[in-house]
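> here are the coordinates; sequence isn't available:
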């Protein structure tokens, strides 16, 4: 479980290595000043810092629940790196992403999870399905699993599409209590037979203190980047409130997942 005083390391990007063009927001592999490679999520990409906020919050929630998640770091990018890039699209992205971005440790030689070739226990399948219902993650389908096999273990990646209520300005109090219809397309739903047991377990782990400590990790500048007039404290309360309320009403999304599974 994450400690309330946990911190995210900060690194400086020293080299743009290669784009990962399968990602809609054009993430890239970069090298940082600690000599490690990271998958960098850019603040200047299409969904802006809200995708980074979702990536950070969801990723650390997953870590608190015991899932394998690549280390998340804050990555400082100097837009001057754009000068060495011949691709104009990449140049524009680097210039638009100066400052604090988000990186995930690059899992070298990891293989994409294949539901036909790779088996997952009913327990783990149920845990991941529950988690994706909780964070409203629409991006864990057979077409794009966002799961990797690394050293024969399953790793969760790419959570920028979760917490989608904040992209459309939706009322978070209403959204927190809604079922998650997209769960019907989840790649692991067929094997998720232990949702009730997982629900009881995870509700005990995700205390308000754990949720609030994770939300506190979000940089102030990300919280007000799209609306400087907004209050940082209010934004933090929004994310904490959404997650705490969703957890309190977890039976709604658990039943939705169970009904969706019954229809397979």
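Okay, I see it. No experiment lies behind these values; they were computed from the predicted model shown.

> from now on I want contacts and neighbour counts done on CA atoms only, so please keep to that.
Fine.

> what's the helix or strand for residue 17?
Under the criterion of DSSP states H and E, residue 17 resides in strand 10-19.

> what about versus this one:
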């Protein structure tokens, strides 16, 4: 009878395996735009008897790791749901901490983002953010404006319903001023007024922590995105998790309302 031999892979072996899978993924159709609802920071901290804010800080480190790996995979846009319009309802201390995280993240990792050719962008109500948060984000956007690699798009103080209300108001004003007629309103016009009008629609949505809902995130843009829900809390979400989500995406058949078309067929 053969005895099982248990062994642990060395970091070099793990990296070689990961690199092989990355090469395999890049030979197929990689999602151009990946959107992530980063969830589970508080529960991650609670499991470790830590304050909730420590989960948010660890989640910040995950942002850095996933941004670098998304760039490596060839993803063109990474949109991260960092703070929703509803998150203001959280305790004041937690909100204040969350508003300081972009300052800490961007002041620490901006040189690395520039080196990686990453362009920082943001969607959401910028004007309602504290001045120190605004300053950090604007500085990062200005410093990376000419970069043409991965777009790291933070959804800060963002809510999809509010975005759509603003679109309706803008189109209503155009109609009122005689710039367009009601019959001129179509999907293309609506999309041109969205905060993401200059970006491709998300191909893949990932939500961590086991929750299965959109939470007022990119309701229009996600109409034909593939969804991937994982029980992993955001601070534990690593390169393997993202790679597995992309591999799962590549195995699916995207029809966009048609028949026998899609990513799975094209990859074969």
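Happy to help now that I have it. The structure presented is a predicted model; accordingly, all values stated were derived computationally and were not measured.

> what would you report as the TM-score here?
With the length set by TM-score structural alignment, normalised by the length of the first structure, the two chains reach a TM-score of 0.28; 139 aligned residues with a CA RMSD of 6.8 Å.

> re the thing from before, so what does the strand holding residue 17 of the first structure touch, helix or strand wise?
strand 28-32, strand 72-77 (3 or more CA pairs under 8 Å, 6 or more residues apart in numbering; DSSP states H and E).

> for the first one, name the packing helices and strands.
Put plainly, it is strand 28-32 of the first structure. strand 10-19, strand 37-41.

> can we see that at 10 Å?
strand 10-19, strand 37-41, strand 72-77, strand 99-105 (3 or more CA pairs under 10 Å, 6 or more residues apart in numbering; DSSP states H and E).

> now do it against strand 99-105: the angle between them, please.
100 degrees (axes from the mean of the first three to the mean of the last three CA atoms, to 10 degrees).

> show me what strand 28-32 of the first structure is in contact with.
10-21, 36-42, 75-77, 90, 103-106 (CA atoms under 10 Å, 6 or more residues apart in numbering).

> at 8 Å instead, please
Strand 28-32 of the first structure has contacts (CA atoms under 8 Å, 6 or more residues apart in numbering) with 11-21, 37-41, 75, 106.

> what of the longest one?
By CA under 8 Å, 6+ apart, the list of residues contacting strand 72-77 of the first structure from outside reads 8-14, 32, 40, 56, 59, 94, 97-105.

> buried subset of these as a PyMOL selection?
If you want just the buried ones from the contacts of strand 72-77 of the first structure in PyMOL, going by 16 or more other CA atoms under 10 Å, the selection is:
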select buried, resi 10+11+12+13+14+32+40+56+59+94+97+98+99+100+101+102+103+104+105
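
> columns distance to residue 252 of the first structure on top of the helices and strands packed on strand 10-19 of the first structure, output as CSV?
Shown next, in CSV, are these (distance: least, CA to CA, whole Å):
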stretch, distance to residue 252 of the first structure
strand 28-32, 37
strand 72-77, 30
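
> quick one: which of the ones you listed is nearest residue 213 of the first structure?
Closest to residue 213 of the first structure of these is strand 72-77 (CA to CA; 15.3 Å).

> now the angle from the helix or strand that comes right after the closest one to strand 10-19?
Beyond strand 72-77 of the first structure in the direction of the C-terminus, DSSP H and E gives the next helix or strand as helix 88-96. Between the axis of helix 88-96 of the first structure and that of strand 10-19 there is an angle of 170 degrees, by the same axes, to 10 degrees.

> show me the helices in the stretch 51-200 of the second structure, by range?
52-73, 92-115, 131-143, 160-176, 187-192 (DSSP state H, counting those that start in this stretch).

> shouldn't residue 155 of the first structure be within a strand?
Yes: counting by DSSP: H, G, I helix; E, B strand; the rest coil, residue 155 of the first structure is found in a strand.

> neighbours of it, how many?
19 (other CA atoms under 10 Å).

> please apply the same query to residue 234 of the first structure.
When neighbours are defined as other CA under 10 Å, residue 234 of the first structure has 11 of them.

> residue 169 of the second structure now?
12.

> with the one 4 residues further on instead?
Residues lying near residue 173 of the second structure (other CA under 10 Å) number 13.

> give the contact list for it.
Counting by CA under 8 Å, 6+ apart, residue 173 of the second structure has no contacts.

> that one and residue 15 of the second structure: what is the separation?
Separation of residue 173 of the second structure from residue 15 of the second structure (CA to CA, to the nearest Å): 55 Å.

> ok, residue 139 of the second structure next?
Plainly put, residue 139 of the second structure is 34 Å away from residue 15 of the second structure if you go by CA to CA.

> looking only at neighbour counts, state which of those two leads.
Shown here are residue 139 of the second structure and residue 15; by other CA under 10 Å, residue 139 has more neighbours (17 against 12).

> returning to that earlier point: compare the helices and strands packed on strand 10-19 of the first structure and give me the one nearest residue 175 of the first structure.
Across these, closest to residue 175 of the first structure is strand 72-77 (CA to CA), at 26.8 Å.

> packing partners of the helix or strand hosting residue 233 of the first structure?
Element membership of residue 233 of the first structure [criterion: DSSP H and E] is helix 232-248. Here helix 232-248 of the first structure touches helix 122-134, helix 172-175, helix 208-215, helix 220-223, going by 3+ CA pairs under 8 Å, 6+ apart.

> and among those helices, the most buried is which?
By mean neighbour count, with neighbours taken as mean count of other CA atoms under 10 Å, helix 122-134 ranks first of these at a mean of 22.

> between it and helix 232-248, how many degrees?
Using the same axes, to 10 degrees: helix 122-134 of the first structure against helix 232-248 is 140 degrees.

> next SSE downstream of helix 122-134 of the first structure?
Next element after helix 122-134 of the first structure (DSSP H and E): strand 147-150.

> quick one: list the elements packing against that next one.
Secondary structure elements in contact with strand 147-150 of the first structure, counted by 3+ CA pairs under 8 Å, 6+ apart, are strand 111-112, strand 153-156.

> before I go, just wanted to say thanks for your time.
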